[in-house]
Structures are given as structure tokens and as C-alpha cells.
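Student: show me how the following folds:
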Amino acid sequence: MGKKIPLRQCVGCREMKTKKEMIRVIKTPENEVVLDVKGKQNGRGAYLCFCAECLQKARRSKGLERSLKISIPDEIYDRLEEELKELDTKQ
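Tutor: This next block holds a predicted model:
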């Protein structure tokens, strides 16, 4: 039998995918919201697909805020969107 691959749910589209197919957004102990590209940083995490569309859905449904248990200002969403676009062009 193969090794069990953990699945995570996107807070935008609510689809279950493997960790490798998603990006982790974390709330650090200092209450800062950042993209965790390597998936190893400490903090409460939520997962998003690698598309700006899912970030928009999470923004509208406040899914990210519920998962991280923090209110997220617009400028942080804008910064996350920019970082996602940069990552998208690298892949």
C-alpha cells in the first residue's frame, strides 16, 4: 500500500487537493498574515489554490478570515494577490 497523501481544502473554492497543489496562508504569532511558500512556517494556516480567483472567492466569503480567526484588511488581500501573481509567473 502506498503512503497516504494528506488533502487540504481551499478556503476559496472549497475543493480538496494535495498540499503540493496549494499555497498556505498563515497568521504568524505576531498576528501578521503572510504567504507561506515552503509550507513550514509556524502559525495558524489556511490553504488556497494557486489562482487569484480562489483568493477573490475567499475574500468575498471571508473564508480566510474565519480560518485564521483574524480580520484581514484590504491591503493585506491586495499584497497576497500580488504575491500570488508573482508565484504564478514563476511556475
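Student: going forward, measure contacts between C-alpha atoms and count neighbours the same way
Tutor: Fine.
Student: if we ignore the residues flanking it in sequence, what's nearest Cys49?
Tutor: Met22 (4.6 Å; CA to CA, 6 or more residues apart in numbering).
Student: typed the wrong thing, it's Asp88
Tutor: That would be Phe50: by CA to CA, 6+ apart, it lies 7.0 Å from Asp88.
Student: before we move on, back to that, what about the residue nearest to Cys49, how many residues nearby?
Tutor: As a burial measure, Met22 scores 21 neighbours (other CA atoms under 10 Å).
Student: what's the answer for Glu30, then?
Tutor: Residues near Glu30, counting by other CA under 10 Å: 7.
Student: look up how far Ala58 lies from it.
Tutor: Using CA to CA, to the nearest Å, Glu30 is found at 22 Å from Ala58.
Student: and this one, so I can compare the two:
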Amino acid sequence: MKKRKIPMRKDLLTDTMQPKKDLVRIVVDKEKNVSVDPSGKKPGRGAYVSLKPEKIAAARKSKVLERSLGVKVADEFYDELFAYVDHQKARKELFGDQK
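Tutor: Predicted structure coming up:
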């Protein structure tokens, strides 16, 4: 059986290459709206961040998303991102790595 290639993406927060399924994509569209992209297929400029809530809190302080995406990121978005990442982490712990 042929071994499948695992897509890798660079985590903006830790500056390391990780499997795409272990990251979440943040996207900014033409209207400068920033959103979480769970499917990874929304059009626009994207950046990948890890599914670690403590890294999201650090990103809020360092404003690394704003520098990478080139737009002002609202505090409400960081709250939404933190909730999404926290939910995904709990889900992964509960159900394991399925697919």
C-alpha cells in the first residue's frame, strides 16, 4: 500500500511546520473581514494557527495575526478564535484523532 503524503503548514504562532489537520486557518477576505475557516477553503489571505488556547492568548498580546494578515483584528475575533480552539481541543481529547 502506498504511503500518503501528509500536507504540512507553517504555524504562525510557534513558527514550526505541522500537519494541516492539527491547525486552524484564519482568513481575511477582500472586504478586510477576518474569520475562522474550519474547512480551509474560503477565498482570501490565510494563516494557520495551532489548536492551543494558550498560544491564542499570546497571539492577542503580540498582535502576530495583525502583522501577518495586514488588517486590524478585533478583540471579539480573538474571543471567537479562543472559543473555537478550546472546543476543538476538548473534542480531540474526548474523541481522539478520527478520520
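Student: where does the TM-score land?
Tutor: The TM-score (TM-score structural alignment, normalised by the length of structure 1) is 0.83; 91 aligned residues with a CA RMSD of 1.9 Å.
Student: before we move on, back to that, thinking the residue nearest to Cys49 of structure 1 is in contact with Tyr47, fair?
Tutor: Yes - using CA atoms under 8 Å, Met22 of structure 1 is in contact with Tyr47, at 6.2 Å.
Student: mean shift of the top helix by length along structure 1 relative to structure 2?
Tutor: For structure 1, the longest helix by residue count, based on DSSP state H, is helix 74-90. Overlaying structure 2 shows helix 74-90 of structure 1 at a mean distance of 1.5 Å from the equivalent residues (mean CA distance after the TM-score superposition for structure 1).
Student: can you count the residues close to Leu51 of structure 2?
Tutor: By other CA under 10 Å, the residues close to Leu51 of structure 2 number 22.
Student: what residue of structure 1 matches up with it?
Tutor: Leu51 of structure 2 is assigned Phe50 in structure 1 as its aligned equivalent, the criterion being TM-score structural alignment.
Student: quick check: the nearest residue to Asp36 of structure 1 once chain neighbours are set aside vs Lys38 of structure 1, distance?
Tutor: What sits nearest to Asp36 of structure 1 in space, not counting adjacent residues and going by CA to CA, 6+ apart, is Arg24, at 5.2 Å. Here Arg24 of structure 1 is placed at a distance of 8 Å from Lys38 of structure 1 (CA to CA).
Student: more neighbours, the two?
Tutor: Residue environment comparison for Arg24 of structure 1 versus Lys38 gives the larger neighbour count to Arg24, 23 against 9, counting by other CA under 10 Å.
Student: which residue in structure 2 aligns with that one?
Tutor: Following TM-score structural alignment, the counterpart assigned to Arg24 of structure 1 within structure 2 is Arg25.
Student: secondary structure class for that match?
Tutor: Judged by DSSP: H, G, I helix; E, B strand; the rest coil, the three-state class of Arg25 of structure 2 is strand.
Student: and the spatially closest residue to Lys85 of structure 1 that is not a sequence neighbour, how many neighbours?
Tutor: In this structure, Lys85 of structure 1 finds its nearest non-sequential neighbour in Ala52, 7.3 Å apart by CA to CA, 6+ apart. Each residue near Ala52 of structure 1 was counted by other CA under 10 Å, and the total is 18.
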